[in-house]
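Q: need coordinates for the following:
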Amino acid sequence: MKALAPGTVIFHRHRGYGVITSVNLLTGWISARFGSEARTLDLNLSTDEVQFADGEAILFRRAPPDRMPHARLMALVRALHEAGYQRLYLYSWPKPSGLHWRWHLFTGGRDWMQRSWREGWYGSGADYNVNPVMGWGDTPGASTEELVHALARFDPQGLAQALGRDEDHTAWFASVCDALLPGYMYSLDMQRPDGGPLLDMPPVPVVPVRATLPPYAGPDIPWPPGWAGLWSKVHAMPAPRINLTGLPEIPEQTD
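A: Below you'll find the model as predicted:
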């Protein structure tokens, strides 16, 4: 579809030709001027049959968008896995308030506890509600293929770090996508019930991505490879090496 922005010439069957003065694509309403410089008319793109000047219909998606982008991200990661970018991982978790969900796509080595130090791309459901894009030059409602191409254009060096094989994780991720998409997402948040200790290997939390969907009632989702023992392990950063030479050290390259 053509770009829709202030200044676009449109045609309305009752008002004739006009010019758009403002657009709100979150609600599907526009304001347009028809012959009068002082007066604008509010039109709904879903019901008012607005057309471009050449007669092409302007169609607005009537179905409400997903309230969180995680299912779209899961489809994106699966497509990249199938293309050979298997060292790409999706981590999602709730904000402390519980009102929104964050996500992190990271590349390279599969070390879940050092995930926050890995290079990748972050996002938040709070931002997505206002501007439903991932943040790498994509457009609202972009398809999986369009998201892949947008990410490749936006950060080809970063995406190149995901090239490689991780067959265990790729198989796990494909099975999760088969079970959850398109209506549900997973969270890798390790919850403490009632402030108690962490449960060892509880089911992976599953959340619907649309408010109209019922709670997930399918089979339990297993945790991804590499999570075994993370509930009981003591998580501490390794102590820095002692340098007795006085010369700067070149850090070792690790996955």
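Q: C-alpha only now, for contacts and for neighbours.
A: Fine.
Q: and residue 63, how far is that from residue 79?
A: Applying CA to CA, to the nearest Å, the value for residue 63 to residue 79 is 25 Å.
Q: please give me the structure for this one as well, since I'd like to look at both together:
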Amino acid sequence: MKAVAPGTVIFQRHRGYGVITHVNLLTGWVSARFGNESRAQDLNLSNDEVQHADGEPILFRRAPPDRMPHARLMAVVRALHEAGYQKLYLYSWPKPSGLHWRWHLFTGPRNWMQRTWREGWYGSGAEYNNNPVMGWNDVPGASTDELIHALAKFDPQGLAEALGRDEDHTAWFAQACDLLLPGYMYSLNMERPPGGGLIEAPPVPIVPVRAGLKPYAGPDIGWPPGWAGLWTGTHVLPAPKINIKGEPELR
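A: Just a heads-up that it's a prediction; the model follows:
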């Protein structure tokens, strides 16, 4: 399916030619302006017979786009690793429903919990169209090379911090790409089982990036290098101080 994003020219038989102003790839709804209409019209890509400007129908239900960009980000990171930018890491925590997901690229020291934040290097479901680089608003159908050039042009200093060797993480990431792409994505979200605590080194959760894909049935993936011990222990509030004098405390 061709790219569907703000700025895409469409045709609808009842309204004619129009331009998309907003798109929600999770639900299949778009807003578009037609002719002299002052207000945008909401259309459903599955049943409102929306077409591209050249007449190609938009079959959202039959050929849905990725509901989350994580697989495309994995391809970007792998290509940069192969080019020598091995100190580049992808922290992601999508939910299996696809309605809530986050991603974060960071560079420099491999510190998953104290990672650096740079504008344009992170996003979420709410920012699918608004992120200045990786939100796909300006380049929704871009190739891996085009996305790399967009990131390098936006923040060359940040990308330069990824130069260097991190061989164990690069090997782990390449293995994950071989097992998962193009239809699946890993999640670094460690959820507690119902009524229990964190499990020592459970399998990495795998999430499909497109609707209609069967649950992942391949080999388990271990956690990235540097994650050992991050899920051990219980996270509880500290116990209140003991008052051994028997005097009431002022609150």
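Q: related to what we said a few turns ago, who has more neighbours out of residue 63 and residue 79 of structure 1?
A: residue 79 (17 against 6; other CA atoms under 10 Å).
Q: count of residues packed around the spatially closest residue to residue 105 of structure 2 that is not a sequence neighbour?
A: Once flanking residues are discounted, residue 105 of structure 2 sits nearest to residue 90: 4.7 Å by CA to CA, 6 or more residues apart in numbering. Using other CA under 10 Å, residue 90 of structure 2 is surrounded by 20 other residues.
Q: list the contacts of residue 90 of structure 2.
A: Residues counted as contacts of residue 90 of structure 2 (CA atoms under 8 Å, 6 or more residues apart in numbering) are 73, 74, 77, 103, 104, 105, 106.
Q: from the residues you listed, pick the one nearest residue 146 of structure 2.
A: Taking CA to CA as the measure, residue 146 of structure 2 lies nearest residue 73 of the contacts of residue 90 of structure 2, at 12.1 Å.
Q: neighbours of the closest one, how many?
A: Quick note: residue 73 of structure 2 (other CA under 10 Å) scores 20 neighbours.
Q: and the helices in structure 2?
A: Ranges of helices in structure 2, per DSSP state H, are 70-82, 144-154, 156-160, 167-180.
Q: which of these is buried the deepest?
A: Among those, helix 70-82 has the highest mean neighbour count (mean count of other CA atoms under 10 Å), at a mean of 21.
Q: circling back: among the contacts of residue 90 of structure 2, which one lies nearest to residue 144 of structure 2?
A: residue 73 (8.4 Å).
Q: for residue 62 of structure 1, which non-adjacent residue is closest in space?
A: Nearest residue to residue 62 of structure 1, sequence neighbours excluded (CA to CA, 6+ apart): residue 46, at 6.5 Å.
Q: wait, that neighbour sits on residue 30?
A: No. With contact defined as CA atoms under 8 Å, residue 46 of structure 1 does not reach residue 30; the gap is 10.7 Å.
Q: quick one, which of these two is more surrounded?
A: Between residue 46 of structure 1 and residue 30, counted using other CA under 10 Å, the more crowded position is residue 30 (21 against 15).
Q: relative to residue 209 of structure 1, how far out is that one?
A: Using CA to CA, residue 30 of structure 1 is found at 27 Å from residue 209 of structure 1.
Q: again with residue 153 of structure 1
A: Taking CA to CA, one finds residue 153 of structure 1 at 27 Å from residue 209 of structure 1.
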